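Participant: Predicted coordinates and the sequence they were generated for:
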Amino acid sequence: MLQASLFAVGDPGVDQTTTAERIHLDERSWVDLYRCAVRGTNDTLEKLCAQPGWMSGTRQMYDRMVTDPREMKWFRAGATDPHPLLIEVRRWLESLYTTQLSTEVQFGGVALNHYRSGNDSVTWHRDRELRHPDQSLVAILTMGAQRPFRIRRFGGGPSIDCSPASGDVVVMGGACQMEWEHAVPKVGRAIGPRLSASWRWAPDNSHLRFNEDGYFTSRAWRPTAS
């Protein structure tokens, strides 16, 4: 069972009065943090994790095959988001950034990443499908356990930790996916599950250039054990 906070329980919904704390990474890249923006995330996590269709990816690394230490599920653009709360969050963010950027923002499909315990993780990476140099958005809703979410300049160096809690939203914008990278490292203690829902947008529609199922072409995908 999840250790529930007061905000993570209750009826799912978005607090649309929440304002962002903006971190300027450099003159072209920024991160917006919306703390306690979404209610009812623990119940939503449990329902989403109970749904079938979770996949794990395996890729070649040097002379061996390595399985990604997390589960993933993808709903391509045009498909129905798998929970009403995710629809509400997406519409809220689209409205916010359409106003801020003075251009219509419509996210692509939603990706769900399930970190089952502190042993699951994702290494340093960029969302490289987003190629627009000045404007792109990656929005991530966290549900479940609070754990590190680190951002650093591409190639190495010191990092910042956004440490989103259940119901927090992180939005990486500007040239963040060109010049910065992010990671969810392993946690060396007992910790509950974390589920993230992420949406992507770029004005050149590079966020729509996926395979039909949205999974990385460098991996072989198979269903995880239920």
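Facilitator: Cool, the structure landed.

Participant: going forward, measure contacts and count neighbours with C-alpha atoms only.
Facilitator: Noted.

Participant: Give me the distance between the residue in the chain sticking out farthest from the centre and residue 186.
Facilitator: Distance from the C-alpha centroid of the chain peaks at residue 63, with 30.1 Å (C-alpha atoms, centre = their mean). Going from residue 63 to residue 186 by C-alpha to C-alpha, to the nearest Å gives 24 Å.

Participant: alright, now check it against this:
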Amino acid sequence: MALHLQTSLFDQADEITVRPLDGVRREQLGDGAWIDVLPQWLQGADALFEALVRDVAWRAEERVMYERVVAVPRLLAFFGRRDPLPHPALETVRTALGAHYGAELGEPFTTAGLCLYRDGRDGVAWHGDTGGRGSTEDTMVAILSLGAPRHLTLRPRRPGPVPVRRPLGHGDLIVMGGSCQRTWEHAVPKTARAVGPRISVQFRPDGVR
């Protein structure tokens, strides 16, 4: 797959490593929802991006919308609890997240969903990860962003709290926790601007999609 990534001037690491998570900052969103953000958590993120683009068996999906079949505007891959992750660095990431959030979450992160946004025509519409226990229980979804920055936007399901917009890419981490999946929605909007490719790696516990 031929994708051109403008590499980050701030990440020229030869090895792929994660920094300590003690620098993560929590922002309370309201209604029991919160996000943790740590820019440039993963060093060597551009190298990992290139490896995943090359080695993952990306698939295109279709879905029915308004009585017609349309292409999902991104490429996808999913790795369940028993599936080997496509790069050793993702095992390191999942282990680090589990060590930091395990006590608060009460269970481990077990699955990894990958989305490849090839350019600004790819995106994901407003949604919450409510395909499982996230519809009724507080949980966490940790997202590692690789490649060119794209905006992740969050908005409350009820009027009141102010929407949130965060540019994420080149090894940035965001964790959505508390009631975030039930009381807020998130999206990666499409854009007419010239933007490079991005991979989102979403780590979730069992039964949350």
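Facilitator: Everything's here; your move. Because the structure is a prediction, the values reported are computed rather than measured.

Participant: still on that earlier bit, distance of the residue farthest from the centre of the first structure relative to residue 220 of the first structure?
Facilitator: For residue 63 of the first structure, the distance to residue 220 of the first structure equals 16 Å [C-alpha to C-alpha].

Participant: returning to what we had before: the residue farthest from the centre of the first structure matches what in the second structure?
Facilitator: Residue 63 of the first structure maps onto residue 67 of the second structure when the alignment is built from TM-score structural alignment.

Participant: So residue 54 of the second structure belongs to a helix, correct?
Facilitator: Yes: secondary structure of residue 54 of the second structure (DSSP: H, G, I helix; E, B strand; the rest coil): part of a helix.

Participant: And it? What does it align with in the first structure?
Facilitator: Using TM-score structural alignment, the partner of residue 54 of the second structure in the first structure is residue 50.

Participant: Can you give me the neighbour number for residue 63 of the second structure?
Facilitator: Other residues lying near residue 63 of the second structure total 10 when counted by other C-alpha atoms under 10 Å.

Participant: wouldn't it be in contact with residue 73 here?
Facilitator: No: here residue 63 of the second structure lies out of contact with residue 73, judged by C-alpha atoms under 8 Å, at a distance of 10.4 Å.

Participant: Next secondary structure element downstream of the longest helix anywhere in the first structure?
Facilitator: Counting residues, the longest helix in the first structure under DSSP state H turns out to be helix 84-101. Scanning forward in sequence from helix 84-101 of the first structure by DSSP states H and E, the next helix or strand is strand 110-115.

Participant: and that next one, which stretch of the second structure?
Facilitator: The aligned range for strand 110-115 of the first structure is 112-117, by TM-score structural alignment.

Participant: which residue lines up with residue 6 of the second structure in the first structure?
Facilitator: In the first structure, the residue paired with residue 6 of the second structure is residue 3, using TM-score structural alignment.

Participant: Can I take it that its match is in a strand?
Facilitator: No: Residue 3 of the first structure: not assigned to a strand; according to three-state DSSP it is coil.

Participant: That one: neighbour count?
Facilitator: When neighbours are defined as other C-alpha under 10 Å, residue 3 of the first structure has 12 of them.

Participant: what's it in contact with, if anything?
Facilitator: residue 192 (C-alpha atoms under 8 Å, 6 or more residues apart in numbering).

Participant: what do you get for residue 70 of the second structure?
Facilitator: Taking C-alpha under 8 Å, 6+ apart, we find residue 70 of the second structure in contact with 62-64.

Participant: Keep only the residues you listed that stay in contact in the first structure.
Facilitator: Contacts conserved in the first structure for those, using both residues aligned by TM-score structural alignment, their matches' C-alpha atoms under 8 Å: 62-64.

Participant: how about the equivalent of residue 190 of the second structure over in the first structure, what does it touch?
Facilitator: Matched by TM-score structural alignment, residue 190 of the second structure corresponds to residue 186 in the first structure. Residue 186 of the first structure makes contact with 118-121, according to C-alpha under 8 Å, 6+ apart.

Participant: List buried members of the residues you listed by neighbour count.
Facilitator: For the contacts of residue 186 of the first structure, a burial check counting by 16 or more other C-alpha atoms under 10 Å picks out 118, 120-121.

Participant: Appreciated, that's everything.
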